[in-house]
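Asker: how would this look folded up:
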Amino acid sequence: MRQRRESLGISQGRLGRYLGLTFSQIQKYEKGSNRIGAGRLFQIATFLGVAPSYFFEGLDGVGEPAGSVAEGPLRDEVRTLVEAYAAIPDPETRNSVLALVRSLTTSALARRTTQV
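Answerer: Alright, predicted model coming up:
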């Protein structure tokens, strides 16, 4: 997590603000002092522009870390989307937006599967 965060030039404070945590909590996550729950890991991965599996690949000694979910020009769009999502103050509205995005991706995947 630390390596990806630093490669993007994101401070612990900024990541903490996005997650609603203190920078010291981010430090604890990065040092391994505190465990990161699955939901929180998903939020972190989204903000850092990678799939959650990015943090697990290579642990078994096989394979390299996964690439970014968003490469090139798409990276700016993803970052803008994540920042806009994080700025939504109402939790119910955020959940609705997330449900909409998930339904759109599920629909798109289903269309691709039926076309093959």
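
Asker: C-alpha only now, for contacts and for neighbours.
Answerer: Will do.

Asker: Report how many residues lie close to Phe47.
Answerer: By other Cα atoms under 10 Å, 22 other residues sit near Phe47.

Asker: pretty sure it is in contact with Leu81, am I right?
Answerer: No - assessed by Cα atoms under 8 Å, Phe47 is found out of contact with Leu81, at 9.4 Å.

Asker: In which helix or strand does Gly61 reside?
Answerer: Using DSSP states H and E, Gly61 falls within no helix or strand.

Asker: if I look at it, how far off is Leu41?
Answerer: 21 Å (Cα to Cα, to the nearest Å).

Asker: Between those two, tell me which one has more neighbours.
Answerer: Leu41 (17 against 7).

Asker: Nearest residue to the most centrally placed residue in the chain in space, ignoring adjacent ones along the chain?
Answerer: By Cα atoms, centre = their mean, the chain has its centre lying nearest to Thr46, at 1.5 Å. Leaving aside its sequence neighbours, Thr46 sits nearest to Val82 (Cα to Cα, 6 or more residues apart in numbering; 7.2 Å).

Asker: from what I can see that neighbour touches Ala45, true?
Answerer: No - look at Val82 against Ala45 with Cα under 8 Å: they stay out of range, at 10.6 Å.

Asker: One more, so I can put them side by side:
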Amino acid sequence: MKHPVDVHVGKRIRHRRWMVGMTQQQLAEKVGIKFQQIQKYETGMNRVSASRLWDIANATDVTINFFFEGLEGEERDLAMSAITGEATQGDLIVDREAQELVRSYYAIPEEQRRRLFDLARVLSDAA
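Answerer: Take a look at the predicted model:
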């Protein structure tokens, strides 16, 4: 049975890899393992060791904390999704459209991005 923390960390690995435009093969090469192992990490099938997570964080240019962000509030939902194999409601990490939106958002220059964020906040309050 998959542990909810392993599932969460795996989703965050996949999310970050996708955000930096890296394939599983490219990440595997940077870390010095086979891409099949990256697949297993991303699904939560295999637990990521501390040293491997350190390598993955360096390869994707984030701190290790990135992989644990949002865990506390989602732990129960993650446990259920690990058991059922379904994404939890509101789990934007697995939504391709949300990933593309975030990737595009961070490609916008900072000043324009701030204005876009303010606009989005106003529009969501109006809805």
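
Asker: Fetch the TM-score of the aligned pair.
Answerer: Overlay of the two chains. TM-score (TM-score structural alignment, normalised by the length of the first structure): 0.52; 64 aligned residues with a Cα RMSD of 1.9 Å.

Asker: picking that back up, can you name the helix or strand that the residue nearest to the centre of the first structure falls in?
Answerer: helix 38-48.

Asker: Find me the equivalent region of that helix in the second structure.
Answerer: Matched against the second structure by TM-score structural alignment, helix 38-48 of the first structure falls on residues 50-60.

Asker: how much does that stretch stray from the first structure?
Answerer: Compared with the first structure after the fit, stretch 50-60 of the second structure shows a mean deviation of 0.6 Å (mean Cα distance after the TM-score superposition for the first structure).

Asker: What are the buried residues along that stretch?
Answerer: Buried residues in stretch 50-60 of the second structure, defined by neighbour count with 16 or more other Cα atoms under 10 Å: Leu53, Asp55, Ile56, Ala57, Ala59, Thr60.

Asker: hmm, who's touching that stretch?
Answerer: Stretch 50-60 of the second structure has contacts (Cα atoms under 8 Å, 6 or more residues apart in numbering) with Ile13, Arg16, Arg17, Val20, Leu27, Lys30, Val31, Thr63, Ile64.

Asker: And the helices in the first structure?
Answerer: 2-7, 12-19, 23-31, 38-48, 73-86, 91-115 (DSSP state H).

Asker: distance between the ends of stretch 60-67 of the second structure?
Answerer: Separation of the first and last residues of stretch 60-67 of the second structure by Cα to Cα is 11 Å.

Asker: same deal with stretch 82-97 of the first structure?
Answerer: 11 Å.

Asker: so it matches what in the second structure?
Answerer: By TM-score structural alignment, stretch 82-97 of the first structure lines up with nothing in the second structure.

Asker: picking that back up, distance to Glu57 of the first structure added to the helices of the first structure, as CSV?
Answerer: What follows is the helices of the first structure, written out as CSV (distance: least, Cα to Cα, whole Å):
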stretch, distance to Glu57 of the first structure
helix 2-7, 13
helix 12-19, 22
helix 23-31, 17
helix 38-48, 13
helix 73-86, 21
helix 91-115, 24
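
Asker: how close does Trp18 of the second structure get to Val122 of the second structure?
Answerer: 29 Å.

Asker: Looking at those two now, which is surrounded by more residues?
Answerer: Set Trp18 of the second structure next to Val122 and count neighbours by other Cα under 10 Å: Trp18 wins out with 17 against 11.

Asker: counterpart of the more buried one in the first structure?
Answerer: Checking TM-score structural alignment: Trp18 of the second structure goes with Glu6.

Asker: among the contacts of stretch 50-60 of the second structure, who's most crowded?
Answerer: Busiest of the contacts of stretch 50-60 of the second structure [other Cα under 10 Å] is Ile13, holding 24 neighbours.

Asker: I appreciate the help and will end here.
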